[in-house]
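In: Sequence and predicted structure are below.
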Amino acid sequence: MDKAPDAFRTISEVAQELDIPQHVLRFWETRFSQIKPMKRSGGRRYYRPDDVDLLKGIRRLLYGEGYTIRGVQRILKEHGVKSVQGLADSAAAVSFGAIEDAIGASLMEPEEETGVRGSRDTDDDDFQGEEAEGIDFRFSETDDEEILTTFRKGGTAAPAGPSAIDRERLGRVLSDLVACRDMLDLALKDG
């Protein structure tokens, strides 16, 4: 028997509905202060309907639209909880002002969890040397399908999984990264 739409849900029910593990929901609670489940005896979590809609919107932004956690945090800060809750309906269009700026800014900022070492202090505009003649610095063509087949194939597809456009974009980015690595290897070899 299904619960009423306005009923509170346990973490296991929400995890099953969103098709994500419970530990991911607990992690999101630490990253998104707007998620506030009620906690009862024994620390059991109960999610309100608004919390479930917010989680659906966050899931769609992270998994369906490709945002980073920092990007979703910025959207919540700039556009509010209601705008993200509105994304719980899969037919709702994602339309935030300056959405590309938020993505770009979140990609430029280092993630807290990564612990990246050896970050560069120089800027590309400071480059004073000349480009080597005869080297084509454009990105080379690679077989996108070959790259994509290296990903682990899951079981049943999640409702908000990557679309064909996302796969194509991912393939282009991966081929660009391979070309960058080749250019760096060549520069280090010649240098």
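Out: Perfect, I can see it now.
In: going forward, measure contacts and count neighbours with C-alpha atoms only.
Out: Will do.
In: Lys36 and Asp6, how far apart?
Out: As judged by C-alpha to C-alpha, to the nearest Å, Lys36 and Asp6 stand 16 Å apart.
In: and the residue nearest to Leu76 when sequence neighbours are not counted, what does it touch?
Out: Once flanking residues are discounted, Leu76 sits nearest to Val84: 6.9 Å by C-alpha to C-alpha, 6 or more residues apart in numbering. Applying C-alpha atoms under 8 Å, 6 or more residues apart in numbering to Val84 gives the contacts Leu54, Gly57, Ile58, Ile75, Leu76.
In: dropping in the other structure now:
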Amino acid sequence: MEPALQKRIIPEKLFYKIGEVSEIAHVESYVLRYWESEFPFLKPRKNKAGQRVYTKNNLELILQIKNLLYNEKYTIAGVKEKFKNDSLKKKTVGIETIEEIKKKLKGILKILK
């Protein structure tokens, strides 16, 4: 398995600079900047000095993107489509969960009346 996909020890920090992310993910900084332009869901914040600061969530996304592109041989368009579909599935599951919670709450209200 690719080293970036194994359970890597990622230092517990609030934010990571681009050099740290590059080192952890084994991806050059210019590749990370390119991915930011291609994947709208990968948008690191910028600090007061204008430097990119990545969250742990950003880092996990980068590792997923790297796996899809380099190991599973997806294209950029394929990665975009996969994340779009995964996002839609999560939203659908979220809506179903909300509906289940509503039903349970209505049942509780009936019991309380």
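Out: Sure, I can see it. It should be emphasised that the depicted structure is a prediction, and the values quoted were computed from it without experimental measurement.
In: returning to that earlier point: okay, Lys36 and Asp6 of structure 1: which has more neighbours?
Out: Lys36 (14 against 9; other C-alpha atoms under 10 Å).
In: any idea how far the equivalent of that one over in structure 2 lies from Thr55 of structure 2?
Out: When structure 2 is aligned by TM-score structural alignment, Lys36 of structure 1 is paired with Lys43. For Lys43 of structure 2, the distance to Thr55 of structure 2 (C-alpha to C-alpha) stands at 10 Å.
In: How about Ile18 of structure 2?
Out: The gap separating Ile18 of structure 2 from Thr55 of structure 2 is 11 Å, by C-alpha to C-alpha.
In: Could you do Phe83 of structure 2 as well?
Out: 18 Å.
In: Then Leu63 of structure 2?
Out: Where Thr55 of structure 2 is concerned, Leu63 of structure 2 sits at a distance of 13 Å (C-alpha to C-alpha).
In: secondary structure element for the most centrally placed residue in structure 2?
Out: Centroid-nearest residue in structure 2: Leu61, 3.5 Å away (criterion: C-alpha atoms, centre = their mean). Applying DSSP states H and E as the criterion places Leu61 of structure 2 in helix 56-66.
In: Check which residues of whichever helix or strand comes after that helix are buried.
Out: Moving toward the C-terminus from helix 56-66 of structure 2, the next helix or strand (DSSP H and E) is helix 76-112. For helix 76-112 of structure 2, the neighbour count (16 or more other C-alpha atoms under 10 Å) marks Val79, Lys80, Phe83 as buried.
In: These into CSV, with extra columns for distance to Ile9 of structure 2?
Out: Supplementary listing: these in CSV, determined by distance: C-alpha to C-alpha, whole Å:
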residue, distance to Ile9 of structure 2
Val79, 25
Lys80, 27
Phe83, 25
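In: Nearest to Glu36 of structure 2 among the residues you listed?
Out: Lys80 (12.0 Å; C-alpha to C-alpha).
In: Mind telling me what the closest one corresponds to in structure 1?
Out: That one, Lys80 of structure 2, aligns with Gln73 by TM-score structural alignment.
In: right, and the residue nearest to the centre of structure 2 touches Lys43 too?
Out: No - using C-alpha atoms under 8 Å, Leu61 of structure 2 is not in contact with Lys43; the gap is 10.4 Å.
In: Just list the residues touching the match of Lys36 of structure 1, thanks.
Out: With C-alpha under 8 Å, 6+ apart, Lys43 of structure 2 has these contacts: Glu36, Asn58.
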